[in-house]
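In: attaching a predicted model along with its sequence, questions to come.
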Amino acid sequence: MKLERVLQYAQTLLKASIQEGDIAVDATAGNGHDTLFLANLVGDSGYVYAFDVQKQAVDATLNRLLDNALEHRALVLKDGHENVAKYVTKPVGAAIFNLGYLPGSDHSVITKPNTTTQAIESLLTLLKIGGMIILVIYHGHEGGKEERDEVIQFVSNLPQKYIHVLRYEFLNQKNDPPFIIALEKVKELPVSE
């Protein structure tokens, strides 16, 4: 066995937590790679909800699904991931975020800590037992370190009895390499009053 790179490991975690027929969420559709990967995992009886605030990302994701004849397995929404609960009402097998900006686009359009933590909170409620939220954290851009720090603060305070939180990273890589935070729901969260 050898250590998996960050994106390989994210896919390994998704494969481990998604079964055919599941609902999955791509919280940052980007160029559609994760949406396509999820659409393959959920099968014809499952469904993927993909979110992005940029038309360029929505179009790229739709085209990637169409090119692979999997558009019937996904809904690509031009909306922020903080609104996930408006669209997704059934239990979710897994969700993935790539925090940062859309490669090859306007680098000033970035994910924000407040909407990211709001989306995580909604997804934790929707997540089924054994389901995972995978956060691939890119933090080398302007605003990236603030988001990284707020997300780490937020997930570090999740109750360990209900949510397991893992950090996977290579410590000796240069130039702010991305890393993963994975959240696994092990027990239903208590309903807050």
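Out: Thanks, I have the structure now. Numbering: from 1, shown residues only.

In: hey, let's count contacts and neighbours off CA atoms from now on
Out: Noted.

In: helix or strand next in line after the lengthiest strand in the chain, which one?
Out: If you go by DSSP state E, the chain has its longest strand at strand 127-137. Next helix or strand after strand 127-137 toward the C-terminus (DSSP states H and E): helix 144-156.

In: name the helices or strands packed onto that following helix?
Out: helix 113-126 (3 or more CA pairs under 8 Å, 6 or more residues apart in numbering; DSSP states H and E).

In: buried sites along the helix it packs on?
Out: Buried positions in helix 113-126, judged by neighbour count with 16 or more other CA atoms under 10 Å: 113, 116-117, 119-126.

In: put this next to the previous one:
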Amino acid sequence: MQTFNAIKLAQQLLIDKVIMSKFLVDTTAGNGKDSLFLAQNSPIDAMVWSFDIQQTAILKTKELLSKYSLDDKVKLITDSHANIDQHINGKIDVAMFNLGYLPNAQHKITTQCQSTITALQKILGLLSIEGVISIIAYSGHQEGYLESKAVEELLTTLPSNIFTVGCWSMINHNNNPPILYIVEKMRGEAYESAAPQ
């Protein structure tokens, strides 16, 4: 039996959507695993955008994609995901957030509450009908706690006539296990959120 964790579960919940999506985003490239998942499983003519502020993460992602000959399918962007609207104009079918810090790197460089909320709000506005967002949040460090709280507050207030939001966590684990959120846009009404504080 496969062991469940937030990353594997996110992929399992997204796979049916990914295989028929044309525009996909990895908002936190990290070591490139989400970018690889999106590139491997989406249609041959799909496009994946992968964001990270750290050049190390972009290089690790490029190396992993090269190993599978998927370089041409993924546009690597060294920039904050908060600036996603400067790089993508059209609708987004799938977006993945894996928050926190780059594994095996400096823990003081981590995703930030304000930029994450800004990115999430922008993607919610760009999401196609039946589009899906996954967010894995980690509350085990100070910035992660603030970020997790802000993400949950935003998702809780999303209008239920437009979005459906689910949440998964391991309730018998200690040490602040990650929380997975899945957001699906159900209707075509425009979403306009308040500007982040």
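Out: Arrived safely. Keep in mind that what you see is a predicted model, and the values were worked out from it rather than measured.

In: circling back to that earlier point, tell me which of the buried residues of helix 113-126 of structure 1 is nearest to residue 161 of structure 1?
Out: residue 124 (13.5 Å; CA to CA).

In: quick one, what contacts that closest one?
Out: 133, 185 (CA atoms under 8 Å, 6 or more residues apart in numbering).

In: tell me the spacing between it and residue 133 of structure 1.
Out: Residue 124 of structure 1 sits 8 Å away from residue 133 of structure 1, going by CA to CA, to the nearest Å.

In: repeat that for residue 146 of structure 1.
Out: To residue 133 of structure 1, residue 146 of structure 1 is 20 Å away according to CA to CA.

In: and these two? which has more neighbours close in?
Out: Neighbour totals were compared for residue 146 of structure 1 and residue 133, and residue 133 leads with 29 against 13 (other CA atoms under 10 Å).

In: isn't the more buried one up against residue 94?
Out: Yes. Contact criterion CA atoms under 8 Å: residue 133 of structure 1 and residue 94 qualify, at 5.6 Å.

In: wait, is residue 183 of structure 1 part of a strand?
Out: Yes. Secondary structure of residue 183 of structure 1 (DSSP: H, G, I helix; E, B strand; the rest coil): part of a strand.

In: measure the alignment partner in structure 2 of it to residue 77 of structure 2 for me?
Out: Using TM-score structural alignment, the partner of residue 183 of structure 1 in structure 2 is residue 183. For residue 183 of structure 2, the distance to residue 77 of structure 2 equals 24 Å [CA to CA].

In: residue ranges of the helices in structure 1, please?
Out: 6-17, 33-42, 55-67, 84-87, 113-126, 144-156 (DSSP state H).

In: point out the most buried one among those helices.
Out: Of those, the one with the most neighbours on average (mean count of other CA atoms under 10 Å) is helix 33-42, at a mean of 23.
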